[in-house]
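[1] Task: produce atomic coordinates for the following.
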Amino acid sequence: MLNVLLISAPYVDLYGPIKSAAGRYFPLGLGYIASFLKKNGYSVSLYEPEAQKLNIEEISKIFAEKKPDIVGIGSATPNFYNAVELAKLAKKTCNCKVILGGIHASAIPEFIIEKYHTCFDYLVVGEGEYTMLELLKCLENKQMPDSVPGLCFWHENKVNLTPCRPFIMDLDSLPYPARDMIPQELFYPNLHNARYSKCFTILTSRGCPFNCSFCASGLTLGKKYRVNSAEYVLGEMSMLKEQYGARQLLITDDTFTINKNRLLEICEGMIKKKLNLEWFCFSQITAVDEETLKLMKRAGCYNIGFGIESASPRILKIMGKPYSPQQCKTVIDAANRLGMKTQAFFVFGEPEETIEEINSTVNFAIDINPTLSFFNMLVPYPGTKDFQYFFKDIPLDQIDWKNFVAIGTKSVINKNSNLDLEKIVFNANLKFYMRPRQLLHIISKIKTFHELYSYIKGGLGLLAQMITWKTETRQTDENTLN
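    Predicted coordinates for the structure are as follows:
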């Protein structure tokens, strides 16, 4: 059978000065594919260069020693060029087929395969488990894979895009991600989420039914919300506790709390099994209430994040958000009363957003009093409504994808916007965090020395990034005057 090597494209350097606060996460997507292929009899190896501190020479040596028949690369939008370099290295080092998967490949597959078909033999569009399995079988049998749904490839000097693959409905049929392939002590979360060193990521659902104008998640995982059963989730949590000594979980679902019955079943199961795990999750504002939050806290949820985005009803409507600022305040107030650590995420730069609306949002963030606020410049990823607005007249080969970073160091839309987003984000962070009350609020939520160290290191990273923003803004102002 074919020998498969899966690897993530490097990404951390794209974060600029704030990279010191960035986590190293086990690649769950590739991890699921690895365990699925292994279950079906294939020899699979898995690498995450950032966590394993692998440079180009070391990766080249791995390619040469492993001699894989297949190299599968996982990539998002900003690290796409790193995926290209990995593909070139694989082609140079070993006689292999190279497959690219991830959100960028799913967003613009025809453009990528037309321009980079000398690097990538195939692109996986959408979920990867069954597409990879069926593709490998075709390659083994020397068959044309044009009958495999969810593929894009170059053949007879043209792009071939097969029909979309239906999304996997029975997620419980998939084995747990292949965490045993990489030492788990190499991974750690973004520092604002680090309470214990034994922290693990877990994905319990796929798909998001919401339609946010800037979010590209649905390109790979779809709009239909599909879940692992509570039994499956509790089994994986118990495994992480027993085999790896987990003390903390980051639940990485887009919105963990949508299915209330399943949420209650998971929480009650965690309490009954006495897992004693502390955990973080994301929630949509309309998907929780105070009673639900109480149960979540009893089950170990000490930390919850909400994508609030704006205090302007007009901007919320443009973004496709189905809630009001008052609903946001009500939910944050409830979580704060329960003693939970709360995180609020905001986005600046939506089409036609005014500086007055942005200033109102910053004041709103102060008013609702989350533990942490994240003020982000809009990143309109390909495949989203916002991308069509800002980049519809720009050829794809003229776009610099490495700047499409969610916590970016520079705005990718300033040329198309009258807002100085770097300056705005700098001022928002300054106004929110440089208040004694806010600093005391943050300190009150620190419960371990590991968490204290992480906050200090993360805060220094944010400070370094703010200095960079300030310097770049000053240089821009000087150039404008000259």
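[2] alpha carbons only for contacts and neighbour counts from here, please
    Will do.
[3] ok, now which ones touch Tyr11?
    Tyr11 sits next to 50, 78-79, 82 when contact means C-alpha atoms under 8 Å, 6 or more residues apart in numbering.
[4] So which of those residues is the closest to Gly305?
    Pro78 (23.3 Å; C-alpha to C-alpha).
[5] Surely that closest one touches Lys402?
    Yes: when contacts are counted by C-alpha atoms under 8 Å, Pro78 is listed as touching Lys402 (4.0 Å).
[6] which residues do these two both contact?
    With C-alpha under 8 Å, 6+ apart, Pro78 and Lys402 have common neighbours Leu14.
[7] So for these two, which sits in the more crowded spot?
    Pro78 (23 against 18; other C-alpha atoms under 10 Å).
[8] Surely the more buried one forms part of a helix?
    No: counting by DSSP: H, G, I helix; E, B strand; the rest coil, Pro78 is not part of a helix but coil.
[9] wouldn't Glu353 be in contact with Lys317 here?
    No: at 11.8 Å, Glu353 does not count as touching Lys317 under the criterion of C-alpha under 8 Å.
[10] about what we covered before: got TSV for the contacts of Tyr11, with distance to Asp477 too?
    Compiled in TSV, those are given as follows (distance: C-alpha to C-alpha, whole Å):
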residue	distance to Asp477
Glu50	36
Pro78	27
Asn79	30
Asn82	33
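[11] and of those residues, the nearest to Pro370?
    Distances from Pro370 to these, taken as C-alpha to C-alpha, are shortest for Pro78 (29.0 Å).
[12] Quick one: residues contacting the closest one.
    With C-alpha under 8 Å, 6+ apart, Pro78 has these contacts: 11, 14, 401-405.
[13] Looking at those residues, which is nearest Phe200?
    Nearest member of these to Phe200, counting by C-alpha to C-alpha, is Tyr11, at 19.5 Å.
[14] structure for this one too, so we can compare:
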Amino acid sequence: MLAYARPGDTVHISEMFRLVRGNQHILDVLDVLHRDRLALRIHDGAFSAMHLTARHPRTDELLSTVKFMVQTLAAAGELQRELTYDGLRAAEAKGNKGGRRPAVTAAKTDGVRTAYLEKAQCLDRVFMCPNGIGASSSSPVLADGCLVYEYSACKCSWSVRTGVLLNRPFRPPASGDEMTLKVLLANAPNPTDNRNASNYACYPHIGIIQLATATREALGDRVEIRVVDGGISNTETVQRAVRAFAPDVVGVSALTPTYSEALKVAETAKTCGAKVVLGDDHAIFFPEMILRNRPQIDYVIANDGGEIPFVELIRALIDNTSMSEVSSLAYRHEGQVHLNPAPKYALSLRNTIPDLSFIEDVIDVYADNYRTQFGHLHGHQVRPVTVNNARGCENGYKRCTYCSIADLTVNTGDPRGFWKTIDQYNREHGINLFFEVYDSFTASPRYVDALIDATPPHLKRRIDDGELQVMVYARALGLTKRNNVDKLRRLGVTRANIGLDAADPEMLEAQRKNKTTGETNLEAIRMLNKAGISVHASYIAGAPGERPETLDRTIAGIRQMLSEVELSSVEFSRFIPLPNSPAWDLLVDYERPNFFKSTAEIDDYLAALGITVTREGREEMFARFGDQDLLDIDELGAFWADNFTHISEKYALERIGEVDEMVSAHNVRTGNNVG
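    The predicted structure follows:
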């Protein structure tokens, strides 16, 4: 319902707890209403007399009185629901069915639905009332899909029960048979020799499955959807799938390293007559540039939460309506590139569980790949999958120098949804290893506590017995606080992936690690070892200002780690500057930085590292990389080493090779992007 509403609309609900559950959920919804400029009217209950959207004129925060009343009344609502559930269970025990009796008969509901679909007596929309069916083209209209509104033909008026009061007319479906759109969703393969890459091949790309599920749930039989994960195949395989399926729309998910392969898939799709939609991080970085440079791309979704915009786009294509109403969409119109506003979507309002039946035929491929690489870490057979019920990082306000994640704002979903996903995947698909790809699991202590409190008893027993396991990303500094390691253990975490990055204090500072030290890293891993949680550690060679002696200290730190703690795997990679990162400010966005405060701050940062870039050098950098949507990763790496470090790329790669040999000698798995 909230996804359908537009700025200026009014959300009508009978009483607050028809829309939300609990204190935090109420606050999340109020933030969404404020962000999307929606009014709220509550018709009944304790909240009906309150102006819940009132905010402080200077800080734009909810008034403290509103927060206090929300917390108080939410607690009362929880008690009310508990009493209601007790009453329902008592009624059920006596053979009675609890709940409110329908205000409208099933026959009348069917009549309204039939009239609407056949457009009988309908101009803009059919409404329901106890006396019959009516409609008015001059009246404001209501959200699509709701059959609980009343319209009185005899009184020529209507009243709202629950829903969204829109300030625009609803467009009915086109006459005749509804078309079915064939949609293929693909994850662009890794371009490195076009082989399987271990960072993709062990876990499904849950994002495209989420898109497929949300689209099917919203549009039903109006779409036929197929999902192809390039992470476990290659570009030619994806291209063959496109030709065989002959889709009307091809959606491709692309990161900066995989964008070149995404363009190849897009070219194939265009030759088959399909519309091509690009999404994911790289699309978010360069939406307008991509449309100017790449005729094979028709649309770009520039939002980290792409489900709602994608559904809106597919609906617009089916109904042949304007693209100007599709949120977060970049598109061409009359020779111009347009970019629609991109709202932020709260994960707490999303309840769609990605349907793994879209990839049922290849789930075992991921399991086999994982067992080949990491089966020795488990005492039983595992079937892994990724889940994404939360996003963001506690270091988001000052992100790491290399970090190019589109949005690091902490955005957590419903804790009950996390456990519902685990329960469903285990029962229906035998999944028993869940990789929560939350950018940093320690970013929201309140969310972690809520997950513990929401753990269903039957799943808790299986976690304690080792039958269900969880993997997470975490920051070392966060792990040493708030008893977080013990909390991870209670949640069934058996493996943590930590970006240690360096053991040299100068390089940790250069990578903006926010007070993290080599001692902090070592302490965190000792705590994880003690809790029985294995550790995947990652390091980077070639950070800004890297020198031979700083690299020596990092390698010495890795050697110390191997001798004092247990690591399941070690990844040592070269530094690659990517768009939407502080490193990109240094390389390209010097004049208009996104993560440094000013060019002066950049100059001071580089000067402290002994790096000087001339005006001519700046001009060369921008000419080579500044107006390009297709970037050569190898060229970027070499150019970075030559201009922003005191070592060569060749030297960095040689030292990485030394570390790989040292790690392997300790029977620890190594390589780029493992896990």
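[15] What helix or strand is Leu295 of the first structure located in?
    helix 290-298 (DSSP states H and E).
[16] Equivalent analysis for Gly499 of the second structure, please.
    Going by DSSP H and E, Gly499 of the second structure is part of strand 493-501.
[17] In the first structure, what range does that strand match?
    Using TM-score structural alignment, strand 493-501 of the second structure lines up with residues 301-309 of the first structure.
[18] Quick check: the matching stretch compared with the second structure, mean distance?
    Stretch 301-309 of the first structure differs from its equivalent in the second structure by a mean of 1.4 Å after superposition (mean C-alpha distance after the TM-score superposition for the first structure).
[19] Return the set of buried residues in that stretch.
    301-309 (16 or more other C-alpha atoms under 10 Å).
[20] quick one: the helices in the stretch 201-350 of the first structure?
    218-221, 230-244, 260-272, 290-298, 313-319, 325-337 (DSSP state H, counting those that start in this stretch).
[21] what ranges do the helices span in the stretch 501-650 of the second structure?
    505-510, 518-530, 548-564, 582-587, 599-608, 615-621, 633-644, 649-665.
[22] Show me the one of these that comes nearest Leu219 of the second structure.
    Across these, closest to Leu219 of the second structure is helix 633-644 (C-alpha to C-alpha), at 38.8 Å.
[23] The equivalent of Ser283 of the first structure over in the second structure: what's it in contact with?
    When the second structure is aligned by TM-score structural alignment, Ser283 of the first structure is paired with Ala474. By C-alpha under 8 Å, 6+ apart, the residues touching Ala474 of the second structure are 439-442, 496-499.
[24] nearest residue to Ala474 of the second structure other than its sequence neighbours?
    Ser440 (4.6 Å; C-alpha to C-alpha, 6 or more residues apart in numbering).
[25] corresponding residue for Gly207 of the first structure in the second structure?
    Gly207 of the first structure maps onto Gly392 in the second structure, by TM-score structural alignment.
[26] wait, isn't Gly417 of the second structure in contact with Leu349?
    No: between Gly417 of the second structure and Leu349 there is no contact under C-alpha under 8 Å: 10.3 Å.
[27] wait, what's in contact with Ile358 of the first structure?
    Contacts of Ile358 of the first structure (C-alpha under 8 Å, 6+ apart): 310, 348.
[28] picking that back up, where's the match of Gly207 of the first structure relative to Asn484 of the second structure, distance?
    Distance, Gly392 of the second structure to Asn484 of the second structure, using C-alpha to C-alpha, to the nearest Å: 17 Å.
[29] Show me which of these two is the more surrounded one.
    Gly392 (22 against 19).
[30] got a list of what the more buried one touches?
    407-411, 438-440, 443.
[31] Across to the first structure, which of those hold up?
    By both residues aligned by TM-score structural alignment, their matches' C-alpha atoms under 8 Å, the contacts of Gly392 of the second structure still in contact after alignment to the first structure are 407-411, 439.
[32] mind listing what the residue positioned nearest the centre of the first structure touches?
    Taking C-alpha atoms, centre = their mean, the centroid of the first structure lies closest to Thr252, which sits 8.0 Å from it. Residues counted as contacts of Thr252 of the first structure (C-alpha under 8 Å, 6+ apart) are 201-204, 281-282.
[33] Please pull up the equivalent of it in the second structure.
    When the second structure is aligned by TM-score structural alignment, Thr252 of the first structure is paired with Val437.
[34] pretty sure Cys129 of the second structure is touching Val112, no?
    No: applying C-alpha under 8 Å, one finds Cys129 of the second structure not in contact with Val112, separated by 9.4 Å.
[35] Pull up the aligned stretch in the second structure for stretch 224-241 of the first structure.
    Going by TM-score structural alignment, stretch 224-241 of the first structure sits over residues 409-426 in the second structure.
[36] Which positions within the matching stretch qualify as buried?
    Buried residues in stretch 409-426 of the second structure (16+ other C-alpha under 10 Å): 410-423, 425-426.
[37] which one of those sits closest to Ile353 of the second structure?
    Nearest member of these to Ile353 of the second structure, counting by C-alpha to C-alpha, is Thr421, at 6.2 Å.
[38] Can you tell me the closest non-neighbouring residue to that closest one?
    Nearest non-adjacent residue to Thr421 of the second structure, counting by C-alpha to C-alpha, 6+ apart: Ile353, 6.2 Å away.
[39] Quick one: neighbours of the nearest residue to Lys38 of the first structure once chain neighbours are set aside, just the number.
    In this structure, Lys38 of the first structure finds its nearest non-sequential neighbour in Val44, 6.2 Å apart by C-alpha to C-alpha, 6+ apart. For Val44 of the first structure, the neighbour count with other C-alpha under 10 Å is 21.
[40] so who does Val44 of the first structure touch?
    Per C-alpha under 8 Å, 6+ apart, neighbours of Val44 of the first structure: 3-6, 34, 37-38.
[41] Sort out which of these are buried, if you could.
    Of these, these count as buried by 16+ other C-alpha under 10 Å: 3-6, 34, 37-38.
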